[in-house]
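Chemist: A predicted structure for the sequence below; I have some questions about it.
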Amino acid sequence: MLKFLFLNILLMSFISSWEIVQVLMFVFCFVIMMSWNGNFSFFNLGCGLGVDCLSYVLILLSSWILALMICSSQKVMKTGYFSGGFLSVNLFLMSALLMAFSSMNYLLFYISFESSLIPTLILILGWGYQPERIQAGIYMLFYTLLASMPLLVCLLSLYNSNGSLTMGITPGVLSDSFSSILWYMSAVLAFVVKLPMYMFHLWLPKAHVEAPVAGSMILAGVLLKLGGYGIIRILCLFPSLNKKLVWVWVCIGLVGGAIVSLMCLRQVDVKSLIAYSSVAHMGLVLCGLMTSGWWGVNGAVVVMVGHGLCSSGLFCIANMVYERIGSRSMLIGKGLLSFMPSMGLWWFLLSISNMAAPPSLNLLGEIQLISSLVGWSNLSMIAISALSFFSASYTVYMYSLSQHGVYYSPLFSCSSGKVREYMILMLHWLPLNFLILKTGLIFYLFCLSS
């Protein structure tokens, strides 16, 4: 993995030329694609870093979203507002994500996990839209830091008792004592806040609304997946405790997801609606991860990848509208079909993917998650039905309110869309809908990783 880290650091020497960095980021994605080796459980080993199937998928998703995110932030380049610093922050964030997803030591993973918070905070504070971005940044900083400090104490305690923090070698905690339950809650809490779980989600809508398009895309596309990835890695240390407490997480995930879906129906800010929909989707992912079954974990990873592409595309298209009309309110930005007819198709395609309509990758993942949860308990069907119904409801609400109706009177003319914008949306939509044709390969990958 060091060669990819060095390649990413090498890109920082080209920050004076925006176009070169854009092209080299896609070359970087291609190099990662070509590095796949499915014959071994771990590959690209060295210096405490290594990649398995799960890490590989999330690293590829990170590089792809980051390349698209730089393409979507042309306004920073045109205005010349610290464009070199903007590229440097994004490349530093990519380095932190590479380290986090390829770490084979829990302490190194924790350091990388926290390091990704710094460039995200700089993106929000430096290139955010409103004065409230300071409050949003502080919310995100303190929610994440306060929740992850107990995880550090837990890891140090495990190292003191076991003498190792290497993934796959560190023995699990099998006792059911009060201290073991405390360590379990401390370890899991750091990741469910990052996921985020209902009740700990308040930082996410604020961060999304105040962040620039690059911040929103990387937050929804990749950084939320750090929480799911951390849960997968940490649960193997507490097998018996998780089996006894899984009902807590499933109840919070399903009921919280249904409540957040209802909250989506009263949102007027389009970015806030997309952010709350992320919380609802991640509630279902949390349930699948905590059941620890093969179908549940596999479905959760597939939904994480699908949601990363879909929500990133929705934030991207919402920003395209914002740059034209100067408002995120759907009451002002309604009737878009009248003066942006070509963009209406992409609103429709990304909206139906958000509600897990075929043939999107979200559908494949949600089928597995629902099967896993119904197999765990038949009572979960009630909350799953509500969650699925309201998910479709708020997506239809977002699409119909934004595309139909009488458009705002001061808007007389508008560019329907540029080739660059259509290309970015297509690069979100194509992998989201064509990866389902390779379901056998997806199942094979996660068979290897499990």
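Modeler: Arrived safely. Residues are numbered from 1 along each chain as shown.
Chemist: contacts, neighbours, all on C-alpha from now
Modeler: OK.
Chemist: roughly how far apart are His307 and Leu284?
Modeler: Separation of His307 from Leu284 (CA to CA, to the nearest Å): 12 Å.
Chemist: List the buried residues in the longest helix along the chain.
Modeler: Using DSSP state H to define each element, the chain has its longest helix at helix 294-325. By neighbour count with 16 or more other CA atoms under 10 Å, helix 294-325 contains the buried residues 294-321, 325.
Chemist: Off-centre distance for it?
Modeler: Taking CA atoms, centre = their mean, to the nearest Å, the mean C-alpha location of helix 294-325 is offset from the chain mean by 7 Å.
Chemist: what helices or strands is it leaning on?
Modeler: Identification of packing neighbours for helix 294-325 by 3 or more CA pairs under 8 Å, 6 or more residues apart in numbering; DSSP states H and E yields helix 53-72, helix 213-218, helix 270-291, helix 341-354, helix 361-376, helix 419-434.
Chemist: another one to put next to it:
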Amino acid sequence: MMKIMVYMFFMIPSLFFSVDWNLFQFVIIFLMFITLFCSGFNFFSSISYGYGLDNFSYGLIILTLLIISLMILASMSVKNSFLSYMFLLVNLFLCFSLVIVFSSLNMFIMYLFFEFSLIPLLILIYVWGYQPERLVSGLYLFFYTLFASLPFLLIIIYFMTNKMTLYFDMEFYIPYSFIIHLFMIFAFLVKLPMFMVHFWLPKAHVQAPVSGSMILAGILLKIGGYGFIRFMYLYEYPFLNYGYIWYSLSIVGCVLVSIICLIQGDVKCLIAYSSVAHMSICLIGLLSMTKWGILGSYLMMISHGLCSSCLFCLANFSYERLHSRSFFLNKGMINFMPSFSFFWFIFCAFNMSCPPSLNFFSEVFILNSMLFYWGNSFIYFIFISFFSACFSYYLYSYIQHGLPFNFYSYSLGNIREYLLMLTHLIPLLFLILGINFFF
């Protein structure tokens, strides 16, 4: 693990001397392939200096490196701007902190970089965001995360004083206190985000540049699920005792958020709310505490990371041409960009979990685990499935069909944009072939 961190650390000087975006992207992808050949399919491997890989962090680290390299590809409008090398530096710091969060074996180091990842993200939103409202959305993001993570720090101090260790592979006998359980997972519930503490997400997504939206949807929401898995493995009884509270909020919230999606007038806002709905399903799978549920949630984290990131890219392609994210102005795109319409269709279908995508398999696993946990869950699942199909269909049909508001034709995208789409699409289709690794 240390080789990956030293590799990233020594990339910093290169950004000040020769800023070559293609080289930076190649270096990140090369690092992804190095990580790909590490063995992550057993309990902690590649352990060095308090960092290691296991089968949960393995996929998420590879996803982080892939999304970071695609962010660079999607942000070519920043390339010729004044602070292009600073943009790469901020992305490198973000990448570095996320890799440490996913590979750390120590709770305090994980907490430290969990908080630090907020700073590069705020810089991305404030410096390269679009509207003046980004100041308010940055404040929402900052205060929600800060408010939720202070109790988590108290829990870490409690572990250190009582158990004298902070390593994840120890067994902690945690009291059945609801307060301790709440403090331990509240930071992750806000990061997911769970329904009721999700208000920061649409604001942050809408005001962030495309790179900020991609990293938020692709990786930062997954820290919540990852932290949940890590702390669930420490001691299961509080989760068995109090899990029904978060389960109930998630299952009701998922239906409500799916309905909220249908009244949005902003394309990015709708995709952001659909992320809340998907992460609620992910939380439902985790709280069922079955092997299928946790595997389904893990696969959903990876599939949602790719699918949602790509939808934000597609929304950005329209924004770059029309300079608007409104549904009322983004109409009749099938006349202008028929080839992009195909990708819109594919990713809207994958967003509502159509086979043969990874999303479909993850929802099948989660549905089984829901029925194990509470037999009547299927009633809610019917609504969740129906409304998610509704908002995905609404997103596609409203943008692609109808009369365009102006008659300027730009039928072709460029090669960079098609490459970006395909790089999101290929892993989503072909990861299904490797699903037997998990059994």
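Modeler: Now that the structure is in, tell me what you want to look at. Keep in mind the model is a prediction, meaning the values are calculated, not measured.
Chemist: Got a TM-score for the pair?
Modeler: TM-score of the superposed chains, computed with TM-score structural alignment, normalised by the length of the second structure, equals 0.97; 436 aligned residues with a CA RMSD of 1.1 Å.
Chemist: sorry, back to before: minimum distance to Pro119 of the first structure: which of the helices and strands packed on helix 294-325 of the first structure has it?
Modeler: Ranking these by proximity to Pro119 of the first structure (CA to CA) places helix 213-218 first, at 9.4 Å.
Chemist: hmm, who's touching the helix or strand following the closest one?
Modeler: Reading on from helix 213-218 of the first structure to the C-terminus, the next helix or strand found by DSSP states H and E is helix 224-235. For helix 224-235 of the first structure, contacts defined as CA atoms under 8 Å, 6 or more residues apart in numbering pick out 58, 101, 113, 167, 187-188, 190-196, 242, 285-286, 289, 297, 304.
Chemist: For the helix or strand that helix 224-235 of the first structure is followed by, grab the matching residue range in the second structure.
Modeler: Using DSSP H and E, the helix or strand that directly follows helix 224-235 of the first structure along the chain is helix 239-264. Residues 236-261 of the second structure are where helix 239-264 of the first structure aligns, with TM-score structural alignment as the criterion.
Chemist: still on that earlier bit, among the helices and strands packed on helix 294-325 of the first structure, which comes closest to Met263 of the first structure?
Modeler: Closest approach to Met263 of the first structure among those (CA to CA): helix 270-291, 7.6 Å.
Chemist: just the angle between the longest helix of the first structure and helix 53-72, please?
Modeler: Counting by axes from the mean of the first three to the mean of the last three CA atoms, to 10 degrees, helix 294-325 of the first structure lies at 0 degrees to helix 53-72.
Chemist: mean distance, helix 294-325 of the first structure to its aligned residues in the second structure?
Modeler: Following superposition, helix 294-325 of the first structure is found to deviate from the second structure by 0.4 Å on average (mean CA distance after the TM-score superposition for the first structure).
Chemist: how about that helix, which residues of the second structure does it hit?
Modeler: Under TM-score structural alignment, the match for helix 294-325 of the first structure is residues 291-322.
Chemist: C-terminal to the longest helix of the first structure, what's the next element?
Modeler: Following helix 294-325 of the first structure in sequence, per DSSP H and E, is helix 336-339.
Chemist: for that following helix, packing partners?
Modeler: For helix 336-339 of the first structure, the elements it packs on are helix 341-354, helix 380-403, judged by 3+ CA pairs under 8 Å, 6+ apart.
Chemist: Residue range in the second structure corresponding to it, please.
Modeler: Under TM-score structural alignment, the match for helix 336-339 of the first structure is residues 333-336.
Chemist: Report the mean distance between the matching stretch and its aligned residues in the first structure.
Modeler: Following the fit onto the first structure, the mean deviation recorded for stretch 333-336 of the second structure is 0.4 Å by mean CA distance after the TM-score superposition for the first structure.
Chemist: now swap in stretch 252-261 of the second structure and tell me
Modeler: Looks like 0.3 Å for stretch 252-261 of the second structure (mean CA distance after the TM-score superposition for the first structure).
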